[in-house]
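Colleague: Please find the sequence and the predicted model below.
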Amino acid sequence: MNTQTAPSPQFYLTAPAVCPYLPHEMERKVFTHMVGERAPELNDLLTQGGFRRSQNIAYRPACESCRACISVRILAGEFKPTRSMRRILSANRDVVSTEYPAEPSSEQYSLFRRYLDHRHQQGGMSDMSVLDYAMMVEDTHVNTKIIEYRLRVEGQGITGDDRKGPLIAAALTDKMGDGLSMVYSYFDPAQQDRSLGTYMILDHIRKANERGLPHVYLGYWVKGSRKMDYKTKFLPQEHLMARGWERYTGEPDAAESE
């Protein structure tokens, strides 16, 4: 009988690069490949250990002088929306979310391109081509879905099952044993008043609760980066610290929690 175990993943370290979030800081990452039959199991373990997935690569910060990046996961079963979040849910009652296999479309890329051009013109993803986008979506060896958010049209049910209305947002999401991990999301910048970024997180919390999954993983909160502050508004949540996952004690504004 063959008792040889599968090889353990090999980890590598990137060279220092300019940090995209904090001025005067340099970033390094440790990463490994996730391929083959063990990829879903490995994705669960690494995500629970603070890694993020990009295509078939799992990575986490390994910066020499900075510990600002903190992994965040929402405790879905305990979550209670704030008053402003309830307004966002109400404002998007005409939005239908539908899950599909992780397959790209030209419609998705068109929306993705508008999002990048409006919000991330100088970012590392700003020059992504349609082929780059296709790889981002479909190069996965884990249980990944693309969730499309469309405006409901007349005659379409609350949980629509087809692509009828206009596409206004999308999220690439991994389903894990203990939760949903939001890999990447984007939305129509012309729909800014809908707060679609927040709405997609709220919808993932709903989906996690419906499936009995305790967590929604949001990736990294970068302490000191204002554009990452939104991640700490979804309470209660846990942060991955030196001793493991710890409950975050921050509180929303009193007016927000009413």
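Modeller: Sure, I can see it.
Colleague: Please make it C-alpha for all contacts and neighbour counts, starting now.
Modeller: Noted.
Colleague: And the helices in the stretch 1-150 of the chain?
Modeller: 39-48, 83-91, 106-119, 130-138 (DSSP state H, counting those that start in this stretch).
Colleague: Now do the last one: everything it contacts.
Modeller: By Cα atoms under 8 Å, 6 or more residues apart in numbering, the list of residues contacting helix 130-138 from outside reads S54, Q55, A102, E103, P104, S105, S106, Y109, I146, L172.
Colleague: Relative to T232, which of the helices of the stretch 1-150 of the chain is closest?
Modeller: Nearest to T232, of all the helices of the stretch 1-150 of the chain, is helix 83-91, at 13.3 Å by Cα to Cα.
Colleague: ok, and for that closest one, which residues are buried?
Modeller: By 16 or more other Cα atoms under 10 Å, the buried positions in helix 83-91 come out as M85, I88, L89.
Colleague: where's the last one relative to A76, distance?
Modeller: Read that as L89. 16 Å (Cα to Cα, to the nearest Å).
Colleague: try the first one
Modeller: To A76, M85 is 15 Å away according to Cα to Cα.
Colleague: S65 too?
Modeller: Distance from S65 to A76, by Cα to Cα: 33 Å.
Colleague: so L111 touches F187, yeah?
Modeller: Yes - using Cα atoms under 8 Å, L111 makes contact with F187 at a distance of 6.9 Å.
Colleague: got another, please set it beside the one above:
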Amino acid sequence: MRHSLPFAPQFYVTAPQPCPYLEGRMERKLFTALQGENAQTLNDSLSKQGFRRSQNVLYRPSCSDCAACLSARIAVDRFKPSKSQRRTNRRNAHLTRKATSPWATEEQYDLFLTYLESRHADGGMADMDVFEFAAMIEETPIRTRVVEYVDDLGALTAVCLTDVLDDGVSMVYSFYDPELPQQGLGTYMILDHIEIAREAGLPYVYLGYWVPGSAKMGYKEAFSGLELYRQGRWQPKDPGEDYSAEVHPLSVDPIAEQVANIALPDLRKG
């Protein structure tokens, strides 16, 4: 199914498939191509409206009977590390950050496979070969970095594919050594990206989606300054609010209405 707006990219909807986060539910995505000279502008604009990038595509969940996937970001100026997060920073003080161009390496791929085999052996990426991995890293029409973390012996310990937006950094995909659970490397990379954003004077760190009721996404709740894109605007996450209503079928607007409500930059030439 195709939907469009004047002077705008074409939007499409995927066929339903089993949801990876909530058992018994079906997932559907609204997506558009990310290409051409306006790719960075489009990515900046749609990221502020809950979209995420995957290679040359921007997508947002658009399920027919569920709106549980809420785009999440951390407001850097409102973030205060917890005692546990401060301990995580101290445990990883021996790691060195290296930000490079989006270029895939065999060392990255080996770490990626080890991570998947340990954490997501039954996931959609489990069968990704080295060429598909290289495409995930390298096929980007926008400003993207690979942020590597190496230990004091030079061993690659963690990696994050990171987009640079006009108002923040977006953690597209991250993976790490699963044999070091005591180091809290997933948490550490988020903490370090908060520092990266602060160093660059950018106000937000985009984390992807938070899904109430999904244990896979629960770790995102541990960060103060968390904001959720909900009902067309960013709102601070309220610890006292029940977000389970987002799973109700009446919480979903029709596709045509969703597309009509997308605010797009003027991509016309001249």
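Modeller: Cool, got the structure. Just so you know, these numbers come straight off a predicted model, no measurement behind them.
Colleague: After superposition, what's the TM-score here?
Modeller: Here the superposed chains carry a TM-score of 0.89, computed using TM-score structural alignment, normalised by the length of structure 1; 235 aligned residues with a Cα RMSD of 1.2 Å.
Colleague: sorry, back to before: show me which of the helices of the stretch 1-150 of structure 1 has the highest average neighbour count.
Modeller: Most buried of the helices of the stretch 1-150 of structure 1 by mean neighbour count (mean count of other Cα atoms under 10 Å) is helix 39-48; its value is a mean of 18.
Colleague: Give the other helices and strands that that helix contacts.
Modeller: strand 52-54, strand 167-176 (3 or more Cα pairs under 8 Å, 6 or more residues apart in numbering; DSSP states H and E).
Colleague: can you redo those as CSV with mean neighbour count and distance to A17 of structure 1?
Modeller: Shown next, in CSV, are the helices and strands packed on helix 39-48 of structure 1 (neighbours: other Cα atoms under 10 Å; distance: least, Cα to Cα, whole Å):
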stretch, mean neighbour count, distance to A17 of structure 1
strand 52-54, 22, 18
strand 167-176, 22, 26
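Colleague: got those strands as JSON lines, with distance to M125 of structure 1 columns?
Modeller: Listed next are the helices and strands packed on helix 39-48 of structure 1 as JSON lines, based on distance: least, Cα to Cα, whole Å:
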{"stretch": "strand 52-54", "distance to M125 of structure 1": "12"}
{"stretch": "strand 167-176", "distance to M125 of structure 1": "15"}
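Colleague: Go through these and name the closest to V142 of structure 1.
Modeller: Per Cα to Cα, nearest to V142 of structure 1 of the helices and strands packed on helix 39-48 of structure 1: strand 167-176, 7.1 Å.
Colleague: Which stretch of structure 2 lines up against the helix or strand following the closest one?
Modeller: Downstream of strand 167-176 of structure 1, the first helix or strand assigned by DSSP states H and E is strand 179-187. Aligned using TM-score structural alignment, strand 179-187 of structure 1 spans residues 168-176 in structure 2.
Colleague: mean deviation (superposed) between that stretch and structure 1, please.
Modeller: Taking mean Cα distance after the TM-score superposition for structure 1, the mean distance separating stretch 168-176 of structure 2 from the aligned residues in structure 1 is 0.2 Å.
Colleague: how far out from the middle of the chain is that stretch?
Modeller: 6 Å (Cα atoms, centre = their mean, to the nearest Å).
Colleague: does the residue positioned nearest the centre of structure 2 sit in a helix or strand, and which one?
Modeller: Centroid-nearest residue in structure 2: G208, 3.0 Å away (criterion: Cα atoms, centre = their mean). According to DSSP H and E, G208 of structure 2 maps onto strand 204-210.
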